[in-house]
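need coordinates for the below:
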Amino acid sequence: MFNDLSSPLSLLETRRSGKPRDMVAPGPSEEELARILAVAARVPDHGKIAPWRFLIIGPDRRDAFQALLEEVYREEKPEAGRLELESVAQFAQQAPTLIVVLYKPNAERSIPLSEQRDSAACAAMQLENAATASGYVSGWITGWAAFSDGVHARLCEEGEEIVGFVFMGTPGKPLEERPRPALNEIVRTW
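The predicted model follows:
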């Protein structure tokens, strides 16, 4: 087991991201994914406006997603070489499960847009926690596609932005622990 699932706190203490390119099948089943998404929707949400959405890109849509990314990449970078295009294709096809976390600000409400965006980021993090609790590994990636106007125009509804691409699956190799900051460097008492 790559995470300690013996208690909720142990799970959070040992949760770490995996590299989507190293993830293998299986990913969450439909039932598991529905539960993961339900957990992800239980985040702080000032005003109860749910300024986030989840877009599942299923295995049967990965080739179309790859084609979309390649088309936009070529439009935005016509000089792109073979290695760049292979990287775009690899991004689209990695890991068994892909959820795009979307943020749609609601300017009609008095809730600060920064708080709405924070709620969307919490939803992405909660996806990762729920995947871990379900026995999978996940990786939240942004990169070029998350900030591309062309990708937004083809993938998002009007006014939506991409918070990130959350990939899920089974680790194909041991997860690496990264250095964590020492608490005395990040905690202060006022």
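
please make it C-alpha for all contacts and neighbour counts, starting now.
OK.

just say helix, strand or coil for the closest residue to Ala121 other than its chain neighbours.
In space, Ala121 comes closest to Val163 once its chain neighbours are excluded; the distance is 6.7 Å by CA to CA, 6 or more residues apart in numbering. Three-state assignment for Val163 (DSSP: H, G, I helix; E, B strand; the rest coil): strand.

wouldn't Val163 be in contact with Val101 here?
Yes: with contacts counted by CA atoms under 8 Å, Val163 reaches Val101, the gap being 5.4 Å.

one more, please, to line up against the first structure:
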Amino acid sequence: MSLTDPLHALDARRSVPSKQLGEPGPDDATLLRMLASAVRVPDHGKLVPFRFIRIQGDARHALGEYLAARTLHLDPAAADAVIAKDRARFSHAPVIITVVARLTSGHKVPEQEQLLTAGSVCFALLQSAQALGFGAQWLTGWMAYDDAVAETLGLAANERIAGFIHIGTPLLDAPERERPDPAALLSDWAPHA
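Purely as a prediction, here's the structure:
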């Protein structure tokens, strides 16, 4: 595929596993450039129903220690391997951007649309990271849905974690994987006679 193909960036998108993301990560100016592209998503009502929390440096390891403790709290019989996995979840990529959905209930724009906007930001951030030569992976996991984790990260009652976007320099070329055939997913609607 030619680099002049206008769809090349979309067609070439790959997730790089967070364990395969190393230093360097984006510096402040580069990260802000990525975010400037990521916020250009459909936003019905101009609510800006999202915000960002950056996790980097020692904060990654502190969050990992918190997750390990939280795992033990939730399951005192958790296996050592499970605890170790949770401890290391945020220790690989040098920068993790938590995309937080800020949901306004009772607004004419349904909360579902607001959440979809935040999800679009996650995808756009993946695209902008790759466009600038970084690898990225969008992860959630149990911690994205845990109230105590949300409180630890400073989320308000109307906020939800849309995703943790792990960003860094790829330590390997992410392989292509099988993709669905769009023709098999497409149907045409016609009114009933």
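
if we can go back for a sec, is there a neighbour count for the residue nearest to Ala121 of structure 1? I'd like the number.
Residues near Val163 of structure 1, counting by other CA atoms under 10 Å, number 24.

could you identify the helix or strand that succeeds the longest helix seen in structure 2?
Using DSSP state H to assign secondary structure, the helix with the most residues in structure 2 is helix 111-131. Later in the chain than helix 111-131 of structure 2, the nearest helix or strand by DSSP states H and E is strand 135-139.

can you pull the residues that touch both of Val163 and Val101 of structure 1?
Each of Ala120, Ala124 lies in contact with both Val163 of structure 1 and Val101 under the rule CA atoms under 8 Å, 6 or more residues apart in numbering.

returning to that earlier point: residue contacts, the residue nearest to Ala121 of structure 1?
By CA under 8 Å, 6+ apart, Val163 of structure 1 lies in contact with Val100, Val101, Leu102, Tyr103, Ala120, Ala121, Ala124, Thr142, Ala146.

and Lys19 of structure 1, by the same measure?
By CA under 8 Å, 6+ apart, the contact set of Lys19 of structure 1 is Ser138, Gly139.

and it, how far is that from Ser10 of structure 1?
Applying CA to CA, to the nearest Å, the value for Lys19 of structure 1 to Ser10 of structure 1 is 21 Å.

what packs against the longest helix of structure 2?
Under the contact criterion of 3 or more CA pairs under 8 Å, 6 or more residues apart in numbering; DSSP states H and E, helix 111-131 of structure 2 touches helix 8-11, helix 28-38, strand 95-102, strand 135-139, strand 159-170.

closest to Val48 of structure 2 out of those?
Closest approach to Val48 of structure 2 among those is made by strand 95-102 (7.9 Å; CA to CA).

contacts for stretch 48-59 of structure 2 next, please.
43, 94-104, 114-115, 117-118.

report the two of those separated the most.
Farthest-apart pair in these is Pro94 and Thr104; separation 31.9 Å (CA to CA).

of these two, who's got more company?
The neighbour comparison of Pro94 of structure 2 against Thr104 (other CA under 10 Å) goes to Pro94, with 22 against 15.

wait, doesn't that one sit right on Lys19?
No: the criterion here is CA under 8 Å, and Pro94 of structure 2 misses it with Lys19 at 10.5 Å.

in structure 1, what stretch matches the longest helix of structure 2?
Under TM-score structural alignment, helix 111-131 of structure 2 corresponds to residues 113-133 of structure 1.

aligned to the residue nearest to Ala121 of structure 1, what sits in structure 2?
Per TM-score structural alignment, the equivalent position to Val163 of structure 1 in structure 2 is Ala162.

centroid residue for structure 1?
Among the residues of structure 1, the one closest to the centroid is Val166, at 2.2 Å (CA atoms, centre = their mean).

leaving out sequence neighbours, find the closest residue to the equivalent of Met34 of structure 2 over in structure 1.
Under the alignment defined by TM-score structural alignment, Met34 of structure 2 corresponds to Ile36 in structure 1. Spatial nearest neighbour of Ile36 of structure 1, excluding adjacent residues (CA to CA, 6+ apart): Ala130 at 5.2 Å.

what's the local residue count around the one you found?
21.

same thing with Tyr66 of structure 2?
Tyr66 of structure 2 has 16 nearby residues by other CA under 10 Å.
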